[in-house]
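**Q** Next comes the sequence, and after it the predicted model I'd like to discuss.
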Amino acid sequence: MFETVFTPWLSLSGGVLIGLAATLLMLIFGRVMGATGILAGLLYPASRQDFAWRASLLAGMVTGPAIVWLLFGEMPAVQVPVSTGALVAGGLIVGVGVTFGAGCTSGHGVCGMARLSPRSIVATLIFMPVTFATVFVIRHVIGG
């Protein structure tokens, strides 16, 4: 059984950094920080400038753990308490949800909610309870 560790200060710091990054991206480029939209736009950029900011943001997301390693001498601990098959299945389900929901949790839940977007509010009101139910079923009914 995987134990969830409650880390309020780390969680708060991460949330503040995500909020700051989303705010700066909106202020500087007028763009919403939805991770899947940023990745999709990187694959099919509208211009060189569009490619540049998307690539820079994704490079920052990928190199973040390396920076932690340089600062603290060790990589952040990552525990994945499910099988590779479950990860692949989950990724496919998320991909379908992102496609039909016209955005991801970061786009709707962080940026859309902050802008009081009705579409994002509805999306968040749907995906959060579904997430809670899924975790409950996986952990307590199926026993994963």
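**A** Here it is on my side, so go on.

**Q** contacts, neighbours, all on C-alpha from now
**A** Will do.

**Q** Report all helices and strands that the helix or strand harbouring residue 59 contacts.
**A** Element membership for residue 59 (DSSP states H and E) is helix 48-72. Where contact means 3 or more C-alpha pairs under 8 Å, 6 or more residues apart in numbering; DSSP states H and E, helix 48-72 is packed against helix 35-43.

**Q** Now tell me what touches the helix it packs on from outside.
**A** 50-51, 54-55, 58, 98, 103-104, 106-107 (C-alpha atoms under 8 Å, 6 or more residues apart in numbering).

**Q** okay, now the one to match up with it:
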Amino acid sequence: MNLHPWLQALAGGVLIGLSAVVLLLLNGRIAGISGIAFSLFERSRLGEWAWKLAFIAGMVGAGVAVLAWQGQAPAAPVSTPMLVGAGLLVGIGTALGNGCTSGHGVCGLGRMSARSLVAVLAFMATAIATVFVVRHVLGGA
């Protein structure tokens, strides 16, 4: 499958939105990834835990499956300590922001949540500022 990159992004966005809608319609749950992942560490009924684990496993497995289909091996472009540090920072940020970009951007905006709109604007402003500093102030790629 040799799709143009914008078509790949469009297809990915459609699939993410579709999965959020299907989860909400069939299970009555919001597809906020950080909330689902964090709740795996709480005591809950087996049925609740099972769908959450299946959702996370499916999300990771789908990415690995696409890479395998394209003949690529999963690999991180950075060192393991940097990857762990970045993961910890993302986890702290999602806890402070009461959700992650997927929860606020996909599900929250879809439900017309004012809190999610503010969160997405903050995410975007931070991302824009970070790219500006890295590319134009620090001279990075």
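**A** Nice, I can see it. Keep in mind the model is a prediction, meaning the values are calculated, not measured.

**Q** which residue in structure 2 lines up with residue 20 of structure 1?
**A** In structure 2, the residue matched to residue 20 of structure 1 (TM-score structural alignment) is residue 18.

**Q** Count the neighbours of that match for me.
**A** 12 (other C-alpha atoms under 10 Å).

**Q** what do you get for residue 63 of structure 1?
**A** Neighbours around residue 63 of structure 1, by other C-alpha under 10 Å: 12.

**Q** Kindly report the same for residue 101 of structure 1.
**A** 19.

**Q** Could you double-check that it sits in contact with residue 122?
**A** No - counting by C-alpha atoms under 8 Å, residue 101 of structure 1 stays clear of residue 122, with 9.9 Å between them.

**Q** Overlap in contacts, these two.
**A** The contact lists of residue 101 of structure 1 and residue 122 share no entry, where a contact means C-alpha under 8 Å, 6+ apart.

**Q** burial of residue 136 of structure 1, as a residue count?
**A** 14.

**Q** where's it, which helix or strand?
**A** Going by DSSP H and E, residue 136 of structure 1 is in helix 118-136.

**Q** same thing with residue 43 of structure 2?
**A** With DSSP H and E as criterion, residue 43 of structure 2 is part of no helix or strand.

**Q** Can you name the residues that contact the spatially most central residue of structure 2?
**A** Nearest to the geometric centre of structure 2 sits residue 102, at 4.9 Å (C-alpha atoms, centre = their mean). Residues counted as contacts of residue 102 of structure 2 (C-alpha under 8 Å, 6+ apart) are 31-33.

**Q** Closest to residue 78 of structure 1 out of the contacts of helix 35-43 of structure 1?
**A** Taking C-alpha to C-alpha as the measure, residue 78 of structure 1 lies nearest residue 58 of those, at 19.3 Å.

**Q** Could you pull up the contacting residues of whichever residue in structure 2 pairs up with the closest one?
**A** Aligning on TM-score structural alignment places residue 58 of structure 1 opposite residue 56 in structure 2. The neighbours of residue 56 of structure 2, taking C-alpha under 8 Å, 6+ apart as the test, are 33, 36-37.

**Q** Out of the residues you listed, which end up buried?
**A** 33, 36 (16 or more other C-alpha atoms under 10 Å).

**Q** so can I have JSON lines of the contacts of residue 56 of structure 2 showing distance to residue 130 of structure 2?
**A** Listed next are the contacts of residue 56 of structure 2 as JSON lines, based on distance: C-alpha to C-alpha, whole Å:
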{"residue": "33", "distance to residue 130 of structure 2": "23"}
{"residue": "36", "distance to residue 130 of structure 2": "28"}
{"residue": "37", "distance to residue 130 of structure 2": "26"}
